[in-house]
Structures are given as C-alpha cells and as structure tokens.
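>>> need a 3D model of the following:
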Amino acid sequence: MKNSEPESIIKKKQTLGFQAEVKQLLQLMIHSLYSNKEIFLRELISNASDALDKLRFELINNKFISTDNSDLEIIITFDKDNRTINISDNGIGMNRNDIITNLGTIAKSGTQEFFSKLSGDQKKDASLIGQFGVGFYSAFIVAKKIIVKSRHVNSPITEGVLWESEGSGNFTIETINKTNRGTDITLYLRSKEEEYLSSWKLKSIIRKYSDHISFPIKMYKETWDEEKKETVISNNEFEVINQASALWARGKSEITDEQYIEFYKHISHDFEKPLIYTHNHVEGRNEYIQLLYIPSRAPYDLWDRNKRNGIKLYVKRVFIMDDAEQLLPTYLRFVKGVIDSNNLPLNVSREILQESRDVKVIREGSTKRILNILEDLSTSNDKEKIIKYANFWKEFGQVIKEGIGEDNNNKERISKLLRFASTNNDSDIQNVSLMDYIKRMKEGQNKIYYITGENYKSVKNSPHLEIFQKKSIEVLLLTDRVDEWMLSFIPKFENKELVSIAKGNLDLGNLENESDKKQQKETETKFQNLIEEMKKILSEKAKDVRVTYRLTDSPACLVVDENEPSGNMIRMLKAAGQETPNSKPILEINPNHALIQRIQLNNDNIHNWSHILFDQALLAENGVLNDPMNFVKRLNEMLLIK
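Have a look, this model is predicted:
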C-alpha cells in the first residue's frame, strides 16, 4: 500500500479553521485523556476498519466502482529517525469534502449539549469525552503534527487529498497525486513519546485493543539476526498481528471478557466498559448471530430519537450498514452491537429491511434477548446484579418507559422493569417496582396510588399526600417528563388500577369506614352555602369548588377531572410551545382547617379569601400565577385586618 510514485501538488494549499467545538475538544482531550493515551491507536485502527467495511459493501452493491484486487488490510509502520508512526488502509478513502467534514468539524447532533455537560473535572470529562466518540482527534494526545493523505475509490489519481494540522486552530488541505486508494495517516510524535516507536509496544496495543478487527492488521516482520545478535525488522515482508476474524462469529469459549469489552469499545467509541452483554447464535429458519451490549452510561444524544446508530448489520460477515434502526425498537436505541444474518441478501436496502419478514423475526428475537437480560438483573438477589440494575435504571429508565406506549407486545414485561420513587423511602432514588408496591399494600387496598410533578421536592411536599401519610398508604412519586404519557398506556397492573391522587374525587375504597363517610356527608351539607358563594367568585378560574377529605394540614388544593391532563402536564405542554386544553382545575377546601372555619363563620372578606386560597393551591403544585401582583395585594390587605 506504500505509494511508489512521488506525489506532486496540483492545487494551491488552502488553510482552513477548525470548527470551534473541535478546538475545544482537542484541548480537553489532550489534558483529560493523557493517562490513557495509547487508545489513539485503537481509534485510528477502528476508523481504518470502518473504511474497509464500507469499501467491501460498495464493491458488492455498486457495479460502477472499479478497483484493483488487492486484499483489504491495515498496515502500521514506524520510523525511529523521523519519530513517526504511519497507519494505512486501502479502504474506501476520502475526497476533499469528506476530509473537511470528517477532520475539520464534529458533524454530530447534540454537540452543544455535550459541551454544556463538561464540568472541568478531568476524570469526569474524560468519561464524557469517551462517550462522545473522539476517534481521529485522539491522535493529538501523542502527536504534535498529523498528515493525512487520502483518495476516494471513485476519485482519479490526480484528486488525492493531503490534510495537515498541528492540532491548534487551523489545518491545511491541498490536492495531490495519489496512486493508491484509501488513507495514510502519519503521526509526528511529541517529545517523551518514544515508547511508541517500538514494534513490541505497537503490537501489544494492537493485540490488546484491536485483536477482534476482522481485517488483517500488518506490521513488518521481525527476525533474529544471529550475526548481529539482535532483532532485525524486514523492509519488505509483513506479518499479521491480530486474529483477523469476526469476533462475533467465534464460539463463546474462544473469546475472553477482555476481548468482548474491547470489541464494544471499537463499535461504540465508548471508553468505558459495557454494563452487560449477550452473545448468541440463533438457529432455525432464520439463522443469525447477535452480539448486543448495554452501555454503562447514557450517551450525550440519548434523547435524539432520530439518532439510531447502535446496531451494525452484517450479512454473512459482510458489513451492510451501521445504523440499522429496524433491528431494535426506538426505546432500546441505547443498545450497541452487531447482528449478522445468514438469510438476508447482500444487497439489502433500508426498504427491504422495513418489509422483510426475516428482519421482523430478528427484531423480535433481539428485543426479547435484551428484555431477558434486564429481567434477570431486575429480579436477582445477587448484590452485583442489583447494583447493575440500579445503575441501568438511573441512566436509561426514562427511555425504557417509552416502551410502554411503543411496544404493546412486551408492555407487561416492560411494566415489571419500571422503577419509581415512593413515599416509602426518604430519597428521590427510583428503586420501587410496581410489584414491590403491591406487596406492601394495606389490607383492603385495591388501587396503586401515584402523584406526578415537576420535581421530587414538589411532589414529596404536595398537600395531596396528606391523607395518605395520615393513613400510612404508600404513594409513588413520579417526576419524569414521560411519566404521564406512559401511564395512559397502563391503567392497571396485576389487576390493580393505577390512580392519580390529584385527579377526580378521592376514593380510598375499603380503606374508609362507614362512620367517616357519614360524617363527610354531614360536613358537605354544613359548608354548602360557602361552597356556592366561592363558586361564583372563582367562576373564571375554577371549574368547581368542593369539600375535600384528602387534606389534613393544608386549607385547599387543586385537582382535575379524571380524564383531563394534570396541571403538571399542561405546564410541560406550554413549555414545549404546544397547544393546551382550555380546562379549569377544581378547588377543594379542607373543612377542618382553621382558616376555612374562620371564613365559614365570618365571610365579610370571602372574595379576597377565595382568590388567595386558589392562588396558594396553585403555587403549592409549582404552578405560575397569572396575576402575582393582585395575589400580593389581596394577601397584604388580609394581613392588615385586625
């Protein structure tokens, strides 16, 4: 793959500036990842492997591509005198636009969100940078200058491209003659990086991080010179350093945990170990291999539902595409891995994937496999698995909740994976399952009670909880944005109705005795006149006013009808710029509260008190007052009354 002919410049050199985010990333990376700098070789080999995969796919599907019959390979050499390392591949290569796009910008959605999460803590930032996937830029950890020469397989010899940069603010790009296709990357090492100018060091890194690469990675062969009593490096004979076979195609007994982990890092560009993985050969009418990983941390772009590059699709070991979204449902978009089918055609297209019965079987089988893993973690008594599931839920719980509405066939299984915060605990940790809740239900209780809100503090202190705390009834505390949407798809669990304590009339069923119900009826009659007067005063704000028994300490609260969106949902819709239903809440007053009893005895200021009670109830559930100045004015007037 060495270029045998001199390369001459045929276009004027052009200097361009890096995208601002690239400059920032380079500085962060050089400082944050310095303790793990050898990963630069893994990243460059991984990119070379991707280029070879893409060429092999194009050769199968594009009859207009003409190329030589040379074997696809990666060659690594070094030069001690010039302090350089060279990584070459004869893959698909890059043209001028590819070079500028891939090496001058970070062409990823969510870039700004990624940078907003950086903390300044080198250890934490190194982890985040790893999730972002730095690839090529990691070479600047050890290199003071990098030169890239590349030619796309469809470009003529006269349209090769030379890219050069010292990793500061700019890079240069020029057009050259390049006789061989593919990409050659030359690293000019920084001072004190001499350890990488060693065949032993480079081979150990390749075998540690890149043994799974399915293309041969070659270096010059070493032989022992008896006369000189030293190892001599050949200048014309190569040896293969890696196993050069698809890792997923090997038997499980042939693969070590370390090899599984390094393969995950190769396909995901994540620096951390995966949380867990599964490797299976599925046989029958549909024969395929699945090697699937669940990451330890959520990627920075987890909430981009259109970002679907977790699963690489192969057919008979031939790479087809690296964002096969048809192979797993959207709520499992965090899963990384490889699926290799023996049934699909090599020229498979996205349209074929959407319509193929074989793909549907693979999708169902892979979804089942991931849910099996999660069920095993979530139901285990093993301490390590309990910790793993807690970590999984913290990172991916909100995404799993999407599956309740998206995957009706597996809704019951997903329901058992759900975890929530609860009044049974004193923290916001989501570790209570619906089954846990049912096991702790009081005698006579036949409903699962929950409350939704903007954050843990607001729901934990909600007045709606007062009667439940008094009666020691557990309530689930739901604060994720997806919760209310999700709950619309699971009205029941194990034949127990899920009920919002902030909707409709309070119904404690068998938890209330007959004497309580009789007393409530008598109280409602006693306060009827006050209720009617308050209804008139609040007609523009409240749909209704009524007596409640869900409160013990607060004078009033707001509720909505059973089938109407909660106040929290309406606020989220408004924040998202969406239309909201023109509905009014219901004001419920606590007849046992001193303030309500005072108004009942002396209703001279009932107009002010009615509005104050409504506004206080709205504030108590994190609502926003339409007219805060009027609220303050009314409150001050009432405070001045002797």
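>>> contacts, neighbours, all on C-alpha from now
Noted.
>>> so the most centrally placed residue in the chain is in which element?
When CA atoms, centre = their mean is applied to the chain, the residue found nearest the centroid is Leu302 (2.7 Å). Counting by DSSP states H and E, no helix or strand carries Leu302.
>>> how about this one, so we can line them up?
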Amino acid sequence: MASSVETLEFQAETRQLLRLVIHSIYSNKDIFLRELISNASDALDKLRLESLADSTVQADTSDLHIALEVDQDARTLTVRDNGIGMSRDDLVDLIGTIAKSGTAGLLEKIKESRDAATAQSLIGQFGVGFYSAFMVADKVTLRTRRAGTDAGTRWESDGEGTYEIQAVDDLPVGTSVTLHLKPADSEDGLADYLAEWKIRQIVKQYSDFIRWPIRMAAERTDADGTTTPTVDTLNSMKALWARPRNEVTETEYNEFYQQISHDWLAPAETIHMRAEGTFEYEALLFIPSQAPFDLFSRETKRGVQLYVKRVFIMDDCEALMPNYLRFVKGVVDAHDLSLNISREILQHDRQIRAVRRRLVKKVLGAIKDMQAKDSERYARLWDQFGRVLKEGLVEDTDNSQALLELVSAASTHDAEKPTTLRAYVERMKDGQDTIYYLTGETRATVENSPHMEAFTAKGYEVLILTDPIDEIWADQIPAFDGHRLQSIAKGQVDLDEPADGDQESDPEKTKREADFATLLPWLTTTLSEQVKQVRLSSRLTTSAACIVGDAHDISPTLEKMYRATGQQMPPVKRTLELNPTHPLITALRTAHAANPDNPALTEIAELVYGGALLAEGGDLPDPARFTRLLTTHLVHTL
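Here you go, the predicted structure:
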C-alpha cells in the first residue's frame, strides 16, 4: 500500500539553478537521453561492484540492462534500469538539492558573467544532467528502490518550485524515470522523442559504447505482412578501447578506424593505451596512411573524440591533441570528468593537459618506433605528414628534440634518399660541430645556389630544405644533439678555419684584403640602398658574388611569407660577398683602381648585385633597368 504524498520545496538557490539548467545549459536538447542513460549505466556499475564487495546484497545481476519504453497514448518516454536504485534519503539529498556545496558561489559567478557562453561553461561544472529532462518534459516521475531494502519511493516534479515524494510498495530494485513529454515543436527545437527512429539515432550517436545493453520494444514486419513484436538492443557495446589489446583483432581496429575517420584505407599505426592512477582513461588513437585533402585548410577540424565512461561527449576535442597532430584520429575515454564539461573548461583543466602531454609522447614515440623498425613505412608516413609534424617544431618547444629526431630531409649526401638529423650527425667530418642547411623553393634552386659552392668543393654535407615551414623552424631551433644548426646563407663561413680555433693570419688572405681595400668601401657606398656591407667571401668558388644575411637576420623568403599575410616587415639589408678570384671581380677591382670616377663602374656594381640576387632565387627591384644595363654592357663587350 502506498503512503501519503509529501510535498517538499527545492532549496531557493536550487530553484534558481534549476531554471538555468533547463533553459541555458544545453543547446542540443537530444542530450537529455544521453544524460539519463549515463545515470542508468552508473547505477548498473554500482550494483555490480556492491554485489561483488558485499555478498549480503540481495540483487539479481544476471541480466543488468537499460530499457527504453514508449507510450504513444500517454506521451511518455521511460528510461528504466535494474541497477543499485536509491532510497528516500538519496532522492532528497541527490535530486532535491542540486550541487549542494558551492551553489551560492556558482550563482554569483553566473550573475557576474557577461555572456551566455561563460554562464553555460560555469553551469557545466556541476553534475546536473538529470534535470536536462525538463527541457523536453512537463513532468518527470521517478520510481526507485535501493538494492538491499524493501521500501520503494516515487519522486515527481514539474521542475518549478516543488517536488512530491512518496513511499510505495512492490517496486523492483532499480530506477525508472518517466518523462511526460511536451508536444513536438520545431520553434522550440523539440523533436518527436517518441519516434523509434529518433530514439535509435540518439542512442547510436551518444551511447553506442555503453557497456550495458540498451533495449527497446519494437515491431518487425515480415515479408508476408505479419507484424511481430520484438525487443532490440540499440547499442553495439563494442568499446574497443576498453578491451585488452590482445583481445582485439587487427580487423576490428581497422573497422573502427574507418567508422570514425571515414577513411577506407587501413591506418598506418594503431596506439592502444590505458592510464590508471589519480586520473584514469583509455585511449585508442590512429595515424592514417594518407593525408586528408583538407589537411592544410583553415576549416579543418582537429582533435579526437572525447567520451566519459563510454558516453560520447564531443567530436574534435582540440584540448587533447595539438594542431600539428591534427591528422591523428581516435577516442579518449576519461573516467573522472563531468558529462557536462565544456570546451572552455577543457582548455584549462590540469588533468586534461596531463593527458594531452602523454598522448603526444605516445604518438611521437610510435612514429619513432616506425622510423627505427620499418624505414619504408616511415618514409611513406613522413611524405604524407612531414610538413605538418614540422609545425610542431615551432609550436611545441617541450617536444622539439623528439620532433627533430623524426625530421627527414633531402641533403647533398644522396640525391634520391632523404636523411635524418641523426644520420647527418653520424656522417659529419672530423672537427665539424655544425649542421649546415640551406632553404629554397626547390632542390634545384638550392643545389645551384652560389652559397653551396665551397661546401660542395670541400665535401661538407648540406641539408636541402624546401618546405615553407622550414624557413621558420630551422631559424628557431638552436641545436640538435648539441650541434648548432646554421644556414649557409647567413653569417660568415670559413671552412678553412683550423679545427682548434687557431686564428693565425693567412698571408694570402692579408694580401687579398689589401688588394680590395679601396674597392670594398666604394661598393658599400655605391650599393648602400641595397646592402649593408660588401666584403670578400670564403664560400664562393665559381660564382662572382652572393648575398648573405647576418646570423639572426630573417631570410628573404620568410620576409615575403610574412608580407603575404599582411604583416608589415621592415626591409632587411644584407651583405654582398665577392669572390676575389673571379675574373669579373678582379677586372672590376683593376678598373676601379685605374679610374674610380668611371660612371660605368656604378652600373657594373648594380649588375653584380642583381646577378647575385637572381642566383639565390630573389626578385629584382627593377627588372627593366637590370635588363637594359645588361644589354648595354653586352653590346660594348661584343
């Protein structure tokens, strides 16, 4: 026999918060079913654990499940479980009072917030998922009985100021939540939540991997038109990440990857991990075999799927994966997060940052293992994702050395096969402590650059970097494994310098400097609008001149890249270096010594500078003038 009905009031602060929950917390009303199914799943987990820990608990755990029941006539949707259940005190304590600790502080913060997004993220910090039912229901009736007790309880409310509570007999162990649904209304965003297809859709999207079966009565029509009642299980329950790796086949991994990535190729690498301790989570990550077409699009979504206890929370969780690993697909299932956690909160959550660090190390470690064990597979992966990974050298200083270990680059050592920095270091000449590189638009441009001449002649290996991102990371990374990285187009290079640092003067060098003591200052003055200095070069063997920057100057290519994005860059003057043995330079020196006022010398100086600019792939400031001067002097020569 049922007892008398007792009417209780929500706490004043709880009423205010309840209104915010119903009207503000969720933009997608479908979430209500996810929340109720998640609560039911937790109740099943708790009953199973309690029955294992306490043999006196009288409860049947042979068929733990969640049932969804639809009554079209009454317009009700019921979510039923045979889990742990609740006592009367549980109902008053857990449902009658929302977020009982800190509610006042929360409300104050919400009042102080200046926008709805901030208010929503604040609300999302509290476990208030049950009340999302009032977004779609005029009234909610809850019936429950706790395992190990005889008394059941009915709870009912319209979500306003009060709720009713009543002791009832003959309830099974578990909980049923019945929603008296509002009419479907497109203006209010209320779908027909009694429709079988809609319920199936929501369960598939948000609760497919819940470990317990979610069942619903349905009807099947046979070929002869006969209708047969049946009970369908709506969820797959196949959360691969929650199973031990040795129990999952490669086929299952591939099928799951294809499901979440919409890629019909098998992944290049699968990473299956589980973390236990203060913050537990499972992760199943995949490195694709082929780059997606939108890998470099600004609109590309990145991040992995986030679940909490197998309940889907969001796609593309950017807080879990850095931008340079945006090609990684997969799932992270955290055990200790709120279902209502927002993207804003995730960005600042200490535990999430710790998870992100570990995921990044796992991914980079997997690529490193591939590099060591299967060079061909690694080469294919680097060909697809190398440009993106190199973005990490700029973005992720904590992992820059790990990323440098992965870098694969063309070099003068082998025209066909790229090299790693580690292999470069192992081939360095005795006494060499610098890793030399040169950037350019193409390999041909770099190989034919005047800057390469002395390095080629003396057998020094030079890395050939032709990706636009190379201009940035190579300039910012100071060293690899203790070896400095240096662009051969910057600073002074003296490959003849003794290894022990002996700086004794070279008689030939001293004589050359004396021979050019007059020409160099004159050229520096004559070309002052284009260059900061003219000096003799030790890096040229066949070319007449080249242009070099100071050690910390921005490169011309990078300067153009910045300007193309609308950034104003001050012009950078560089140094013109001359080959003192080249016939053109020696003839210019002789002519200047004979008649320093000859106006033709100024034109020759412009041609020398323009030729050096063209040789490095640069743009002439006045191509028409350069062509005219060149034509004039060619005519005089013939």
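>>> so what does the residue nearest to the centre of the first structure match up with in the second structure?
Using TM-score structural alignment, the partner of Leu302 of the first structure in the second structure is Leu295.
>>> and its match, what does it touch?
Going by CA atoms under 8 Å, 6 or more residues apart in numbering, Leu295 of the second structure touches Arg326, Phe327.
>>> that one and Tyr562 of the second structure, how far apart?
21 Å (CA to CA, to the nearest Å).
>>> what about Glu461 of the second structure, how many residues nearby?
Neighbour count of Glu461 of the second structure, defined by other CA atoms under 10 Å: 21.
>>> aligned to it, what sits in the first structure?
Using TM-score structural alignment as the criterion, Glu461 of the second structure maps onto Glu474 of the first structure.
>>> what's near enough to touch the residue nearest to Gln476 of the second structure when sequence neighbours are not counted?
What sits nearest to Gln476 of the second structure in space, not counting adjacent residues and going by CA to CA, 6 or more residues apart in numbering, is Val394, at 7.3 Å. Neighbouring residues of Val394 of the second structure by CA under 8 Å, 6+ apart: Ser400, Ile472, Trp473, Gln476.
>>> also Ile472 of the second structure?
By CA under 8 Å, 6+ apart, the contact list for Ile472 of the second structure reads Val394, Leu558.
>>> does the counterpart of it in the first structure belong to a helix, a strand or coil?
In the first structure, Ile472 of the second structure lines up with Trp485, judged by TM-score structural alignment. Assigned by DSSP: H, G, I helix; E, B strand; the rest coil, the conformation of Trp485 of the first structure is helix.
>>> can you tell me the SS state at Leu8 of the second structure?
Per three-state DSSP, Leu8 of the second structure ends up strand.
>>> contact partners for it?
Shown in contact with Leu8 of the second structure (CA under 8 Å, 6+ apart): Thr162, Tyr163, Glu164, Ile165.
>>> could the contacts of Val394 of the second structure go into TSV alongside distance to Leu527 of the second structure?
Putting these into TSV (distance: CA to CA, whole Å) gives the following:
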residue	distance to Leu527 of the second structure
Ser400	40
Ile472	29
Trp473	31
Gln476	30
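>>> spell out which two among these are the most distant pair, please.
Ser400 and Ile472 (13.3 Å; CA to CA).
>>> in which helix or strand would I find the match of Glu461 of the second structure?
Applying DSSP H and E, one finds Glu474 of the first structure in no helix or strand.
>>> in the stretch 351-500 of the second structure, which spans are strands?
Using DSSP state E, counting those that start in this stretch, the strands of the stretch 351-500 of the second structure run over residues 408-411, 414-420, 434-439, 463-465, 479-480, 483-487.
>>> residues contacting the third one, please?
Contacts to strand 434-439 of the second structure, defined as CA under 8 Å, 6+ apart, come from residues 424-425, 446, 461-466, 470-471, 483-489.
>>> the first structure: matching residues for that one?
Going by TM-score structural alignment: strand 434-439 of the second structure matches residues 447-452.
>>> in the first structure, where's the longest strand?
For the first structure, the longest strand by residue count, based on DSSP state E, is strand 230-240.
>>> which is the succeeding secondary structure element to it?
Counting by DSSP H and E, the next helix or strand C-terminal to strand 230-240 of the first structure is helix 257-268.
>>> distance from that following helix to the second structure after superposition?
Its aligned residues in the second structure lie a mean 1.0 Å from helix 257-268 of the first structure after superposition (mean CA distance after the TM-score superposition for the first structure).
>>> mean per-residue distance, the helix or strand following that helix versus the second structure.
Using DSSP H and E, the helix or strand that follows helix 257-268 of the first structure towards the C-terminus is strand 274-282. On superposition with the second structure, the mean distance recorded for strand 274-282 of the first structure (mean CA distance after the TM-score superposition for the first structure) is 1.1 Å.
>>> and strand 274-282 of the first structure, what other elements does it pack with?
Here strand 274-282 of the first structure touches strand 288-295, going by 3 or more CA pairs under 8 Å, 6 or more residues apart in numbering; DSSP states H and E.
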